[in-house]
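>>> Just to be clear, the model below is a prediction. Sequence and coordinates:
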Amino acid sequence: MPLQTLSSESPDSTQRLHLLMQLLQTLDNGLILLDENYNVQLWNSFMENHSGIPISDARDRNLFELFPDLPRSWLTRKIDSVFKLQSRAFCTWEEHPRLFDFKSTRPLTGHSDKMYQNVTLIPLHGLNNTVSQVCLLIYDVTEIATRKKELEAANDTLKLVSRTDKLTDVFNRGFWEECLEQEFLRCKRSQRPASLIMFDIDHFKTFNDTHGHQAGDEVLRVVGRLLKRFRRSTDTAGRYGGEEFG
């Protein structure tokens, strides 16, 4: 039932209003009601606990005075669009990881000392059927965000491992050939020249037979380190096979 329809004239309505306010205060999400001037009309316990600003101090205060670090121009556009279009708007943690600079409630297990948030902006209609307030719902999605970032980091690591020659730590033949093909197509399209350099290590088989495979592996590692050290950032260095590099 909308707040505007609850009347204090009957005990039943008063009881419903009391229960509704209890519910809003005990939500596991942040809840802020703003008027058209961005002044706070409702501020629940979640916001009080995480911001350190008591409900009595927040009411009728401008949101941007309470949180000077908010992206004001961006957020006011969001809020104004909800008032004007009378439709919901959303802000995900990928867009703004932390709209409100709150600490994480699980810094040890969540692997983040800050709270990642999703925010939903909801238009609220008054008795005249016009939008009189906008409700901001702030969701703590720290666990979801950190797990996704950990998964992305793990995938990046796996991708790098799949592209890298284990012995020399330069790109392996498969990925190097992919880069070569892409570079060839780019040069063909742009009509600009590029250089391809391939080399091997002289007398490597004799060195291996004389000093052993462990010594030969160390030579390959040294060549790999030298390639990574002296190549330009735009160059692609890889091991083609055996003692052959490009």
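Yep, it's here. Residues are numbered from 1 along each chain as shown.

>>> can we go C-alpha only for contacts and neighbour counts from here?
Fine.

>>> What lies in contact with stretch 47-56?
Outside stretch 47-56, the residues that touch it by C-alpha atoms under 8 Å, 6 or more residues apart in numbering are Gly30, Leu31, Ile32, Trp43, Asn44, Ser45, Phe102, Lys103.

>>> Could you list the buried residues of it?
For stretch 47-56, the neighbour count (16 or more other C-alpha atoms under 10 Å) marks Met47, Glu48, His50, Ile55 as buried.

>>> Distance to Gln182 added to those residues, as a markdown table?
Shown next, in a markdown table, are those (distance: C-alpha to C-alpha, whole Å):
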| residue | distance to Gln182 |
| --- | --- |
| Met47 | 52 |
| Glu48 | 55 |
| His50 | 50 |
| Ile55 | 59 |
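
>>> neighbours around Leu158, how many?
12 (other C-alpha atoms under 10 Å).

>>> adding another structure so you can compare the two:
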Amino acid sequence: MNGIPAEFEQFHWMVDMVQNVDIGLIVVDKEFNVHLWNGFMTHHSGKQAHDVMTKSLFDLFPEINEAWFKAKTKPVFELGTRSFITWRQKPYLFRCRNVRPITQQSEFMYQNVTLNPMRSTTGEIKSMFLAVEDVTAEALAERLNQK
């Protein structure tokens, strides 16, 4: 493969995918400090990765109810299981602008968020990653059908 080790090539692909996938990816430690902030989150939140790294999620997004969010993360850190936040429970976790031209009927992005444990090489859970999905079109369509 043109002289570049396969592992390096695959690592480069993974970094490229994380940065360009159409879903928000965030890694936080047990103290809720940010360690990864992908391109989706930069685009939708307006916050640059270099401005959020190692900062508290609660300082960056004061709209997040700290006690409620910590309760949602308890099974992730203590049991190693996923936890979910759907737009029906809470329209969004991160107040992000809605940037989709077709669904501009909303001033914010509706989100489904999956909280996933991340195990170290020793199996210990020291951090988690959040997958933030834009479900604005789905939420608005469902709300429109309920009227």
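Yes, it's here. As the structure is a prediction and not an experimental result, all values here were calculated from the model.

>>> re the thing from before, adding distance to Trp176 of structure 1 and neighbour count, write the contacts of stretch 47-56 of structure 1 out as a markdown table.
Formatted as a markdown table, those follow (distance: C-alpha to C-alpha, whole Å; neighbours: other C-alpha atoms under 10 Å):
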| residue | distance to Trp176 of structure 1 | neighbour count |
| --- | --- | --- |
| Gly30 | 50 | 23 |
| Leu31 | 53 | 22 |
| Ile32 | 54 | 23 |
| Trp43 | 57 | 24 |
| Asn44 | 57 | 23 |
| Ser45 | 56 | 21 |
| Phe102 | 45 | 18 |
| Lys103 | 44 | 15 |
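
>>> Just put those in a markdown table and tack on secondary structure and distance to Glu65 of structure 1.
Output for the contacts of stretch 47-56 of structure 1, formatted as a markdown table (DSSP: H, G, I helix; E, B strand; the rest coil; distance: C-alpha to C-alpha, whole Å):
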| residue | secondary structure | distance to Glu65 of structure 1 |
| --- | --- | --- |
| Gly30 | strand | 18 |
| Leu31 | strand | 17 |
| Ile32 | strand | 14 |
| Trp43 | strand | 15 |
| Asn44 | coil | 18 |
| Ser45 | helix | 19 |
| Phe102 | coil | 16 |
| Lys103 | strand | 20 |
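
>>> out of those, who's nearest Arg173 of structure 1?
Minimum distance to Arg173 of structure 1 across the contacts of stretch 47-56 of structure 1 is 46.2 Å, recorded for Lys103 (C-alpha to C-alpha).

>>> contacting residues around the nearest residue to that closest one once chain neighbours are set aside?
Of all residues not flanking Lys103 of structure 1 in the chain, Lys114 sits nearest, at 4.3 Å (C-alpha to C-alpha, 6 or more residues apart in numbering). By C-alpha under 8 Å, 6+ apart, the contact set of Lys114 of structure 1 is Arg98, Asp101, Phe102, Lys103, Ser104, Pro107, Thr142.

>>> Apply 10 Å and report the result again.
Counting by C-alpha atoms under 10 Å, 6 or more residues apart in numbering, Lys114 of structure 1 touches Pro97, Arg98, Phe100, Asp101, Phe102, Lys103, Ser104, Thr105, Arg106, Pro107, Thr142.

>>> distance of the equivalent of it over in structure 2 from Leu93 of structure 2?
Applying TM-score structural alignment, one finds that Lys114 of structure 1 aligns to Phe108 in structure 2. Distance from Phe108 of structure 2 to Leu93 of structure 2, counting by C-alpha to C-alpha, to the nearest Å: 11 Å.

>>> likewise Leu25 of structure 2?
When distance is defined by C-alpha to C-alpha, Leu25 of structure 2 is 13 Å away from Leu93 of structure 2.

>>> before we move on, what about Met118 of structure 2?
Look at Met118 of structure 2 and Leu93 of structure 2: by C-alpha to C-alpha, they are 20 Å apart.

>>> do Lys74 of structure 2 as well
Here the criterion is C-alpha to C-alpha. By it, Lys74 of structure 2 lies 16 Å from Leu93 of structure 2.

>>> Could you check which of those two has the larger neighbour count?
Neighbour tally, Lys74 of structure 2 and Leu93, criterion other C-alpha under 10 Å: the higher count belongs to Leu93, 20 against 15.

>>> residue contacts, the more buried one?
Applying C-alpha under 10 Å, 6+ apart to Leu93 of structure 2 gives the contacts 61, 63-65, 69, 85-87, 109-113, 132.

>>> Next: Phe67 of structure 1.
Contacts of Phe67 of structure 1 (C-alpha under 10 Å, 6+ apart): Ser51, Leu99, Phe100, Asp101.

>>> Let's have those in TSV, adding secondary structure and distance to Ser10 of structure 1.
Below are these laid out as TSV (three-state DSSP; distance: C-alpha to C-alpha, whole Å):
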residue	secondary structure	distance to Ser10 of structure 1
Ser51	helix	36
Leu99	coil	40
Phe100	coil	39
Asp101	coil	42
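
>>> right, and out of these, which lies closest to Glu178 of structure 1?
Taking the contacts of Phe67 of structure 1 together and measuring to Glu178 of structure 1 by C-alpha to C-alpha, the closest member is Leu99, at 40.9 Å.
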